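Can you look at this prediction? I've put the sequence above it.
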Amino acid sequence: MTMQKPLAGIMTFADPREEMYESMDWLKDFLRDSHNGLINQLKKKADLIDGKVNYSIKESKENVKRLIKDGMESLILHVSAWTFPSMPLLAANMAKFSGIPSILYGSGGLSGLTATKGALEEVGIKVKVIWGNLKKITDFLNAASVQSKLRGMTLGLFGGLSMGIITGTIDLAQWQKKFGIIIEHIGQVEIIREAEKVSQDSVQSFINWMNDNFKELIYDGKYVTDETLEKQVRCYLATKNLIKRYDLDFAALKCQPELSDHYVNQCLTPTFLNDPFDAEGLKNCMVCSCETDANGALTMQILKILSGGKPTLFMDILLESIRKKLVVCGNCGGSSTWWANRSDDPVINLKSVTYGPHIHGKAGGGAIHYISAPAEKVTWARIARIDGKHVMYIIPSTIPELTEKQINKILNLAPQLKAWPLTFIKVECDLKELIQEYPSQHVHLVEGDYTSDLVETCELLGIEPRIRGP
């Protein structure tokens, strides 16, 4: 799993009058040190392109052109002393024409900072002014990286509307205009056709790997047979091939009811696409939502980018305990197994994962079962479209550690809970109010607290953030 950081340019702006440095011979050292100091403080959180200390319009123009050419996703306008506001204004304007947002950061006197802010506003460039708070800078850099990376991405939709779940549907033109994302519709028949081409050696090698690493593979002779498992593996490998062929960046898969009733359920596909590993070795996670939930896939893709590539989780809200502020979530057959123990080593994760009979789907096939490991911090998020406008629910949460008695009590509430992957989420908000207003049955998680990053991301993407937390 390759962890990716945002790519940002940083330019410091100085007073172009040479006589200033004759009367204040310490000033150039101060500007250089403040510039290098900011780079050193940020380099653990971002990959930085050095735009240098700029002493003229000419230098500003040359350096911002170089930063744009080198692929910066955002631009830090650093003002630590007086400068001519026309210099950072030029840089910000050139970045804006290339679709690159800027942030204005001050680390010294305020006159140059405030004068620059006013100049930017005069020409309609909206920027945040940050003074001394590096966390806010990194939030912005992460958000700008999301915006930049989404532009030009392709979402592959395998199949159409699933089971009438309209909350996963989107306006293709709106997505292209707002996010820069292209939609590729692919018929599910392509999965079947491609599955038939997968070599028997590849299929058997994958099944052997599952046998060697899963806690248990349970065959019941009805839902799970040698034939249905082989079909499921073929479909996963086929979908991997199709993703490569169509050059997809993330995906959403219908499955129900056509494939689950007339071919085989697709539970292994979202399971292993979202994992950082499979039988072929370590890999980058490929976001794939179930039930062609495009809004869910976009939420997961944003969480993946913000976290540097971590596996994301796709589940349904199943049960709740208002008193304990606990939500029981599960997926009807497949979710990233990484969450079982949150290790990039499949041996460690899969020893807690069972593959066994599904409880629905006429064509048969297995489901995976595990219980997500406790986590001190997770971020629950969901993009929705309410009356044509995008909102994002952002819910900082935890995965608590439950006793074996508590877990068994939950598992005995419904038979499917023993067949599906499960996650127990504890929220800090009013759970009753959250359930009343939450706009979907689908839940999306990433490990860690990305609340402030998501708020910045929503601001850049034109999404209304709705934080539900303490």
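Yes, it's here.

From now on I want contacts and neighbour counts done on CA atoms only, so please keep to that.
OK.

Which residues are in contact with the closest residue in space to Phe214 that isn't next to it in sequence?
If the residues on either side of it in the chain are set aside, Phe214 comes closest to Leu350, at 4.8 Å by CA to CA, 6 or more residues apart in numbering. If you count contacts by CA atoms under 8 Å, 6 or more residues apart in numbering, Leu350 has them with 213-215, 337, 340.

redo that, cut-off 7 Å
Remark: with contacts taken as CA atoms under 7 Å, 6 or more residues apart in numbering, Leu350 is in contact with 213-215, 337.

Report the separation between it and Asn331.
17 Å (CA to CA, to the nearest Å).

just checking, what packs against the helix or strand harbouring Trp175?
Per DSSP states H and E: Trp175 is located in helix 172-178. Judged by 3 or more CA pairs under 7 Å, 6 or more residues apart in numbering; DSSP states H and E, helix 172-178 is in contact with no other helix or strand.

try this one side by side with the last:
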Amino acid sequence: MNAKLLSREVNKGTGAPVIGVFAPCDPRIDQASRERSINIVKSAAQKLASKIKQPDGKAVEIVYSDILIDAESQADQVARQFKEAGVNILVCVPDTWSFPQLTTLSLMAHFPKDTPINFTTGNSAPRPGVVYTHATAGAIAQFGKLTHINVGKWPDTGQSPEMDDQTLGNLVDWCYAAITFIGLRGRRVVVFGHDSMGMETALAHVLETRNQFGLEITRLDMKLLSDMLQKESYDKEELKKLRLWLEGHAKDRIELPELEKDSELLDKSLALYLIVRDLMVELDAVGGGFMSQLEWGSDSRAIQQPVADIMESLFNSTFDHNGPKPVIPFATEADVQALLTQLFMTWLSGGNPPLFMDFRKVWEKDDLIEFTKEQNLPVSKEDDWIEKGFVDGVNSGSASFDWAALPGSDEDTIMSKISFPKAVDYFYYLGNSVHYISPGGIEGIAARLAYSSLSGMFSMVWDEAKTVELPHDIAQAIRQTANPTWPHTFVVPKYASMTEYKQYAPSNHFHMTWGLKPARLQFWMDFTNVLSITPWQARPAFVEGTDRPVPLLHLINGGEVNTKRLKLGR
């Protein structure tokens, strides 16, 4: 037999998340109940197909089998069907009792141990799929594999029962965590420059990131970008298009005091976006970062280069001069743990734009009363934002344009709220910053990834959060206390007190993504063995209807932290 030469054509969908939906059954059960089980499988698959998307907006492939798994032979058959279809995420929707080892356990033997599996079932008594779920999940936990169960609700009777909205919502949250876990394995991010300004909290933990998340970190020198700018290695016609697009939205808000010099700097900063974008496409990168300081634009001994603020903002936005586009999470200052935080949360939210911020000044109630009094600014002590306080989130780069307006706003509305002033003066070569003040009422999760060499583990410090909108004069006055040319987002955590928030920040940067639910983040942390850090005294250990139920694997192994350490062999 001769060896087979593979085609040079590559299916780019290979390895992408594919969800397989199936059900076990008992061969002794009547035909009507078997047909009902098949209908549940089909209904669950169709509902997921309309709900789950990748960050680029493309649908996640959902497949299902109408072969009910009664015993080992059917388990092998369905497993082989799934493997041929590229299934790497499993959803079991049992409606009847069956025998765990003969069914799902035999199917799982065909897949890697870390394959995500979810059991979603109705809490029904006639043919107790819920009993099967508990029996099988318990068996799986005993041999050290993670699984999640979703004991929800669908009608006990009828041939075509459908799960209720809460049950479906819980399953959708789990699926987003699973596709983030699976979809990012084997992908890469690109970071330009070395360690971020000597910030040890921003290091590229290359081996640990590869081992824990399956992500590669490609590291390129900023000299490449400097050389490509000098050689004008970009499409000059596209640069004109990008410049005209920016001027079309904000010409009267682009500050160019020395017109010829500053216009050239603006062009270079826009060209930088085109250069980096093309490099990232060439490398098939899902995210990026750029060191900038100090060598790029702040060291007077070197040839100064333009600031990269607009470039970074464009990557993190849902549009550019070519129209709508996927968000490509991008971190300023080559902050790799910022990049990873943004990348994971963007995927978990289905592609929503991230916000990169300095954890700048924490304004507590007493600070605000004293400040507004000094500034002769009227304020009501009953306002929510003054009662609890807020963080002034502000940074020169990575500020997604989308955060200038409310979620769902169109491009024109967003861009009408953004200005491009001259950058602050310690960037010697200067260029243009991005400036706006985010509106209030944006809800999501504010978080930051951290790493410890003592445990060899990553953790996520997080809380639910919302933005607040201050009265115009107060917002402008607070803006002047920091960097007035940079974006400002006033963030209020849900559970953390301002004292806790000040003391427990794992870095000087933090990040927020709107529309991200705690359960999705928690499911993902289960898959990736990331420790969940919520040291807020006001937050209960479990918030029903918000948090995901703690997996049985954690309960029988001494809790989440101990289980995750055991899984890593710590």
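Cool, the structure landed. Values in this document were obtained by computation on a predicted structure and should not be read as measured data.

on that earlier part again, ok, and for the helix holding Trp175 of structure 1, which residues are buried?
Of the residues in helix 172-178 of structure 1, none count as buried by neighbour count, 16 or more other CA atoms under 10 Å.

Just give me the mean distance for that helix relative to structure 2.
In this overlay with structure 2, the average offset of helix 172-178 of structure 1 from its partner residues is 1.2 Å by mean CA distance after the TM-score superposition for structure 1.

corresponding residues in structure 2 for the next helix or strand after that helix?
Note on helix 172-178 of structure 1: by DSSP H and E, the next helix or strand toward the C-terminus is strand 182-186. Strand 182-186 of structure 1 corresponds to residues 216-220 of structure 2 when matched by TM-score structural alignment.

so Pro506 of structure 2, which of the three states?
coil (DSSP: H, G, I helix; E, B strand; the rest coil).

Counterpart of it over in structure 1?
Checking TM-score structural alignment: Pro506 of structure 2 goes with Pro439.

Identify the residues contacting its match.
Ala384.

What ranges does the stretch 1-150 of structure 1 have for its strands?
Taking DSSP state E, counting those that start in this stretch, the strands of the stretch 1-150 of structure 1 run over residues 7-13, 47-54, 74-79, 102-106, 129-131.

Tell me which of those is the most buried.
strand 74-79 (a mean of 28; mean count of other CA atoms under 10 Å).

Who are the contact partners of the residue positioned nearest the centre of structure 2?
Geometric centre of structure 2, nearest residue: Met345, 1.4 Å, by CA atoms, centre = their mean. Shown in contact with Met345 of structure 2 (CA under 7 Å, 6+ apart): Thr513.

sec struct for it, please.
Quick answer, by three-state DSSP: Met345 of structure 2 is helix.

Now do the same for it: its match in structure 1.
Counting by TM-score structural alignment, the partner of Met345 of structure 2 is Leu303.

Please apply the same query to Tyr64 of structure 2.
Aligned partner of Tyr64 of structure 2 by TM-score structural alignment: Asp50.

Next, please give the residue ranges for the strands of the stretch 201-350 of structure 2.
216-220, 285-290, 319-320, 323-324, 330-332.

Looking at the ones you listed, which is nearest to Leu555 of structure 2?
Nearest to Leu555 of structure 2 among these is strand 216-220; the distance by CA to CA comes to 32.5 Å.

sorry, back to before: which one among the contacts of Leu350 of structure 1 gets closest to Lys5 of structure 1?
Thr337 (24.3 Å).

Just confirm that closest one contacts Leu273, I think it does.
No: checked against CA atoms under 7 Å, the pair Thr337 of structure 1 and Leu273 is beyond contact range at 10.2 Å.

hang on, the earlier thing: among the strands of the stretch 1-150 of structure 1, which is nearest Ile243 of structure 1?
Nearest to Ile243 of structure 1, of the strands of the stretch 1-150 of structure 1 and by CA to CA, is strand 7-13 at 26.0 Å.

That closest one vs structure 2, average offset?
Averaged out, strand 7-13 of structure 1 is 1.5 Å away (mean CA distance after the TM-score superposition for structure 1).

okay, the angle between that strand and strand 47-54?
10 degrees (axes from the mean of the first three to the mean of the last three CA atoms, to 10 degrees).

How far does strand 7-13 of structure 1 sit from its chain's centre?
In terms of CA atoms, centre = their mean, to the nearest Å, the centre of strand 7-13 of structure 1 is found 25 Å from the chain centre.

OK, contacts around the equivalent of Asn395 of structure 2 over in structure 1?
Structural alignment (TM-score structural alignment) places Asn395 of structure 2 against Asn331 in structure 1. Contacts here follow CA under 7 Å, 6+ apart; on that basis Asn331 of structure 1 touches 315-316, 420-421.

and the gap between Asn331 of structure 1 and Val79 of structure 1?
Taken as CA to CA, the span from Asn331 of structure 1 to Val79 of structure 1 is 50 Å.

ok, back up a step: take the contacts of Asn331 of structure 1 and map them onto structure 2. Which survive?
Contacts conserved in structure 2 for those, using both residues aligned by TM-score structural alignment, their matches' CA atoms under 7 Å: 315-316, 420-421.

Please, where are all the helices along the stretch 51-200 of structure 2?
72-84, 104-108, 129-142, 165-183 (DSSP state H, counting those that start in this stretch).

can you redo these as JSON lines with distance to Arg448 of structure 2 and mean neighbour count?
Below are the helices of the stretch 51-200 of structure 2 laid out as JSON lines (distance: least, CA to CA, whole Å; neighbours: other CA atoms under 10 Å):
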{"stretch": "helix 72-84", "distance to Arg448 of structure 2": "36", "mean neighbour count": "18"}
{"stretch": "helix 104-108", "distance to Arg448 of structure 2": "34", "mean neighbour count": "21"}
{"stretch": "helix 129-142", "distance to Arg448 of structure 2": "30", "mean neighbour count": "20"}
{"stretch": "helix 165-183", "distance to Arg448 of structure 2": "17", "mean neighbour count": "22"}
